[in-house]
Every structure is written in C-alpha cells, then in structure tokens.
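Q: give the three-dimensional model of this entry:
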Amino acid sequence: MKKKISITIDEKTLGDIDTIIDYIYIRNRSQAIEHLVRNSLGDNKTAVILAGGSSKKLKLTKDEYKLTAKVGKTRPIDLGLKKLHQNGFKEIFLVGEREMLSRVFEVVGDGTSYGVKISYIEENNSRGTADSLKLLRGKITKTFLVVYGDIIFKSINIEKLWEDHIKLNSVATLMLTTSPEPSKKGIVKMEGNSVLEFIQKPKRSDIYVGFSSMFVAEPEIFDYSGTSLEMEIFPKLTKNELLKGHLSSEKEIHINKIEDLRNIS
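A: Below is the predicted model:
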C-alpha cells in the first residue's frame, strides 16, 4: 500500500533526481524518489527462509535436515546466511516446525556470527506455502526476499532479482530459470517481464521456464487468500498483472539427497 506525502527538496537535488527518470521503469519523480530511498536502505534488507511443512519430510539423514546436513565443513544454512549477508540482508526470518528450528538454532544460533539477526517462527498446522508465509503478517512491513529451505542458491544473482522487482512495480517477482524437466517445477508463460500464467508441476508442458524457489515480494502479498503460493496466490497475481519474472542463467540446486551436497562449498 502506498501513502501520499508532501516533502520539500532544494532545486539542485530535485534536478539530480530528475536525471534518473527513464520513462520506462522510472516514469516520474515519485518513482525516482522511491527508487533512491529503497537503494539507500539496501544494506538492511529482510529475507525469509521458508522451510515449512513436516519436519520429517525435511530430514536428509537420520539426524540432520536439509538445512543442517554437513558435507565436509559446509552446511546449506551456512552458505545461505553468508550469501544473504553479502547481499545486504540483515534481518532473517526462518519459518518451520519446532523440531527443525531447534536443530538450526543449535548450529547457527541467533545469526550473530554471520552478521545477521535470525528470528525463528514456529508453525504448527500449515496447509501450504502461503500459510507458512502468512505467519509473518505484521512482522514484515517492507519489500522482502523469500527463499525456500530446500535449495542452495550460492550462484544466484540476488541483487539483479531485487533490482528488477523494484523497477517492475509488482507484488511479487519470481526467480526463473530454464528446466529440462518442467513437470517438476511451477512453470510460467511470459510476455516480457510479466507472468501471464503460472501452473504448478504440470503433467505435460512445452514451456521450459520454471520457478526457482526464490522471489521478492511486497507485504501486500499477505492480503491474498489461499493456503498455497503456487496453486492459489501466484495464479491470482497473474490475473491482475501483479506477478513478474526475472530470468536467470544461473540455477539453484535442489536438496533431495545427501549426494546433492557434494561440491557445494
């Protein structure tokens, strides 16, 4: 939700602001000022690690979860927190069931050693990804990043995704990559940066651009009804032209078995 305000700016500064108006992504002074303010706040961004659902399904080994399993000296949670910190994310929310959250806390604590602050958000009866995310309603009041808890994203250019979201003026902007197996992902039909259609794991598809388990969103996303992001909320956003996409040549790594953690450090 946007609010109208009145501000006083000296003439020279106003002239400098006008120089960044390109009439494509930044079409007026209001958007230019908003763009500059968001960039100035860029080193204090918020991210959500969404690891909801049954803790048992997130187990990778008998004793470890997908986030905490260790190969050599590295765990996915270590890589994730370091990557987020490098990209200016200082406030991290981790959503999941108590058992999994307790194990992550044993490994990384409150995040101080990574230069971030982690808030652990316990879920009990989540019916889907949207239910899990909505636990943060009221806790997040600005643009934020969402990363699913079963991926390694060390090669993804988060900054480019974030910048595209700011320019495109959407409720959510999805990280997209090409996939040889579209039936294993949510696939999207695109026109420019706009997502025209989002279909979760279709049985068959001739579209090979898929959702890569990461997106940037505005707090307005909490206002949309539905228990699943992929099955309900993303499709609703497409109907209102409020879902955009950022296509990346770099791909995430999905953690399904211990072998997926090899060579990740």
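Q: hey, let's count contacts and neighbours off CA atoms from now on
A: Fine.
Q: check which helices and strands the strand or helix carrying Lys160 sits against.
A: Using DSSP states H and E, Lys160 sits within helix 158-168. Under the contact definition 3 or more C-alpha pairs under 8 Å, 6 or more residues apart in numbering; DSSP states H and E, helix 158-168 sits against strand 172-178, strand 209-217, strand 243-247.
Q: and the contacts of the last one?
A: Contacting residues not belonging to strand 243-247 are listed as 161, 164-165, 168, 170-177, 190, 193-195, 234, 237 [C-alpha atoms under 8 Å, 6 or more residues apart in numbering].
Q: if we can go back for a sec, among the helices and strands packed on helix 158-168, which is nearest Lys142?
A: Closest to Lys142 of these is strand 209-217 (C-alpha to C-alpha; 8.7 Å).
Q: after the closest one comes which helix or strand?
A: Defined by DSSP H and E, the subsequent element after strand 209-217 is helix 234-239.
Q: roughly how far out does that next one sit from the chain middle?
A: Distance of helix 234-239 from its chain centroid, counting by C-alpha atoms, centre = their mean, to the nearest Å, is 17 Å.
Q: one more to put side by side:
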Amino acid sequence: MKAIILCAGYGTRMQPYTEKYQKTMLPIQGKPILEYLLEALIYAGFTEFILVVGYLKNQIIEHFQDGNNWGIKIEYVEQKNLNGTGGALLLCESMIYDEHFFLTWGDILVPYEIYRKVYQTFKNDNEDFILVTNYLENLQKGCAIFCNDKYCIKMVEKPPPNIKGTNLNNCGIFILSTEIFDVLREITPSERGELEIPDAISYGIETRDWRVRLIKMKKDQFRADFGDINVYEELKNKKEWIRDLKKQN
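A: I've put the predicted structure just below:
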C-alpha cells in the first residue's frame, strides 16, 4: 500500500518561519517535521510514498531524494494549483495501483502507534475507509465528526459555535479506497473554491453507503498540528514531546 503525504501548501499561518522554510521542513531538534512523520510511517510498515509538493518543493526533494537513505521509495508530484486536499489527491490517481492507499496531512504528527494501528486495522478488519479522530474542545477551527459506534455518519467542516453532540475532530489521517477519485470528480468545490477530502467522504457516506471506520485517539494523547504557529514555538526547543511521539501504549 502506498502512503500519500500532502506537503504543498504555503503555510501562511506559520509566517514568518515559512518565508524561509516549507512548513513541513521546519526544523525541530535537528530534523524537519516531515522526517519525523516519515519515520512514524516506516515504523507502521509503509515503504512506498508519494509526496505532493508545491511551495518550496526543492527543500523536500533535495532532503529526501528517492528515499533510499531511509530504505524506502519516494515519488513526487507537484501541485501547481493549490486547489485543496482533494485537488492534491487527484494528482496521485495514476500512481496508485492498489485498491486502497494511506493519506495524511504533512503538518500533523501523532504517536507512532496510531499510524501502526490504522494500518493493522485495515489489514485485520478489511475496512475500505478508515479515519482517525482526535478530541477537540473547540471544533470551529476543525472538522466535526459524528459517529454511530465505530463508524462515521457525518462530517462538518468548520462547524458553527453552537454545534452539539461531538468533540471528535478529523485528525487528517486516513486509509481510503480508490472509489474516492470518482467522488472527487462529482462534488463541487467548497466555499473556499477548493476540493475538500472531508466533503468527498461525506458525499460517499450519503450517496454510496460508505462505511468509514473510526480510530479514536484518547483525549490526552499527543497530537501536534504544525499549522498552528503556537504549537511549533512551544515544541521546537523541547525534547519531551519526541518521547510522547514514540511512546508505545
């Protein structure tokens, strides 16, 4: 199974750091964020990667090259038009040969064990779609996930402040069926003019009876969103979080 990492964006919320660095290449304890993510996915069992690059793409390509130094294979695709996560994913369609693939945002890090659990759940339970959630007190800046036991029934991107019934947020970590490519061609862009993967998943649940299995992170489990400048500034000079990242539960 190939693992796709989206790392093309400008990182405008991370300025001034991203005037010099691609967001996923921001250094922490001597290594870029993206390297920690790759190490986590290698630990989970992935060996073939597609990196969707764009802004300051050469920083990523020159650092990781073909992946041989990590014992993996890396391919690259450039997203010249930053038209959303769905637009980025469509660029990878011709590079996917299996019926399923792994996908994650490049600026999110969770414990290594979560990535392994996602892959093992797919292999053991034969699920077509898997989505990781994390607990979020204020869902207005996230994507609310409503569920029925172990499965997602609804996703609401940046919900209104009075939303009730859930504190589950889309963590940005998935296993998806290649069916999603057809759905991405059917849906319309969001209000931001972008093709959004959560919109495609919601559409699939509503119109194609997709069963989207949830992997729910615990409320106190480590999660770093490096789209938030405060998170980066808090963690860049600390070592303790790396222990949390590699902790085996």
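Q: taking strand 243-247 as reference, get the angle to the helix holding Lys160 of structure 1.
A: Using axes from the mean of the first three to the mean of the last three C-alpha atoms, to 10 degrees, the inter-axis angle of helix 158-168 of structure 1 relative to strand 243-247 is 140 degrees.
Q: what residues of helix 158-168 of structure 1 count as buried?
A: By neighbour count on 16 or more other C-alpha atoms under 10 Å, the buried set for helix 158-168 of structure 1 is Ile158, Leu161, Trp162, Asp164, His165, Ile166, Leu168.
Q: could I get those residues as JSON lines with distance to Arg127 of structure 1?
A: As requested, the buried residues of helix 158-168 of structure 1 are exported to JSON lines (distance: C-alpha to C-alpha, whole Å):
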{"residue": "Ile158", "distance to Arg127 of structure 1": "28"}
{"residue": "Leu161", "distance to Arg127 of structure 1": "28"}
{"residue": "Trp162", "distance to Arg127 of structure 1": "28"}
{"residue": "Asp164", "distance to Arg127 of structure 1": "30"}
{"residue": "His165", "distance to Arg127 of structure 1": "28"}
{"residue": "Ile166", "distance to Arg127 of structure 1": "30"}
{"residue": "Leu168", "distance to Arg127 of structure 1": "30"}
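Q: residue contacts, Asn256 of structure 1?
A: Leu60, Lys66, Asp150.
Q: what about the aligned partner of the second one in structure 2, how many neighbours?
A: Looking back up the chat, that one is Lys66 of structure 1. In structure 2, Lys66 of structure 1 lines up with Lys23, judged by TM-score structural alignment. Neighbour count of Lys23 of structure 2, defined by other C-alpha atoms under 10 Å: 28.
Q: pretty sure Lys23 of structure 2 contacts Gly11?
A: Yes: in this structure, Lys23 of structure 2 is within contact of Gly11 by C-alpha atoms under 8 Å, at 5.6 Å.
Q: quick one: contacts of stretch 158-169 of structure 1?
A: Against stretch 158-169 of structure 1 from outside (C-alpha under 8 Å, 6+ apart): 25-26, 35, 87, 145, 172-175, 193, 215-217, 242, 244, 246.
Q: run the chain-centre distance for that stretch.
A: Stretch 158-169 of structure 1 sits 11 Å away from the centroid of its parent chain (C-alpha atoms, centre = their mean).
Q: what are the boundaries of the strands in the stretch 51-200 of structure 1?
A: Per DSSP state E, counting those that start in this stretch, the stretch 51-200 of structure 1 carries strands over the ranges 89-96, 117-122, 144-148, 151-152, 172-178, 186-191, 194-200.
Q: could you single out the most deeply buried of these?
A: strand 172-178 (a mean of 24; mean count of other C-alpha atoms under 10 Å).
Q: residues in structure 2 aligned with it?
A: Aligned using TM-score structural alignment, strand 172-178 of structure 1 spans residues 129-135 in structure 2.
Q: ok, stretch 83-92 of structure 1 next?
A: Stretch 83-92 of structure 1 corresponds to residues 40-49 in structure 2, going by TM-score structural alignment.
Q: endpoint to endpoint, the matching stretch covers what distance?
A: End-to-end span of stretch 40-49 of structure 2 (C-alpha to C-alpha, to the nearest Å): 13 Å.
Q: any idea how many residues pack against Asn69 of structure 2?
A: Residues near Asn69 of structure 2, counting by other C-alpha under 10 Å, number 9.
Q: trace it over to structure 1, please.
A: The equivalent of Asn69 of structure 2 in structure 1 is Ser113 (alignment by TM-score structural alignment).
Q: ok, that match - contacts?
A: So Ser113 of structure 1 contacts nothing (C-alpha under 8 Å, 6+ apart).
Q: mind checking how far it is from Gly88 of structure 1?
A: Applying C-alpha to C-alpha, the value for Ser113 of structure 1 to Gly88 of structure 1 is 15 Å.
Q: before we move on, what SS does Ile207 of structure 1 have?
A: Three-state assignment for Ile207 of structure 1 (DSSP: H, G, I helix; E, B strand; the rest coil): coil.
Q: now do the contacts for it.
A: By C-alpha under 8 Å, 6+ apart, the contact list for Ile207 of structure 1 reads Pro182, Ile187, Val188, Lys189.
Q: now those as a markdown table including distance to Glu230 of structure 1?
A: Listed next are the contacts of Ile207 of structure 1 as a markdown table, based on distance: C-alpha to C-alpha, whole Å:
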| residue | distance to Glu230 of structure 1 |
| --- | --- |
| Pro182 | 14 |
| Ile187 | 10 |
| Val188 | 11 |
| Lys189 | 14 |
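Q: farthest-separated two in those residues?
A: Going by C-alpha to C-alpha, the pair spanning the contacts of Ile207 of structure 1 furthest: Pro182 and Lys189, at 12.0 Å.
Q: got any residues that touch both of these two?
A: Listed as contacting both Pro182 of structure 1 and Lys189 by C-alpha under 8 Å, 6+ apart are Ile207, Val209.
Q: does Ala44 of structure 2 really touch Tyr112, like I thought?
A: Yes: when contacts are counted by C-alpha under 8 Å, Ala44 of structure 2 is listed as touching Tyr112 (7.0 Å).
Q: quick one: which of the two has more around it?
A: Using other C-alpha under 10 Å, the more surrounded residue of Ala44 of structure 2 and Tyr112 is Tyr112, with 22 against 18.
Q: for Gly71 of structure 2, which non-adjacent residue is spatially closest?
A: Ranked by C-alpha to C-alpha, 6 or more residues apart in numbering and with sequence neighbours excluded, the top spatial neighbour of Gly71 of structure 2 is Thr47, at 7.6 Å.
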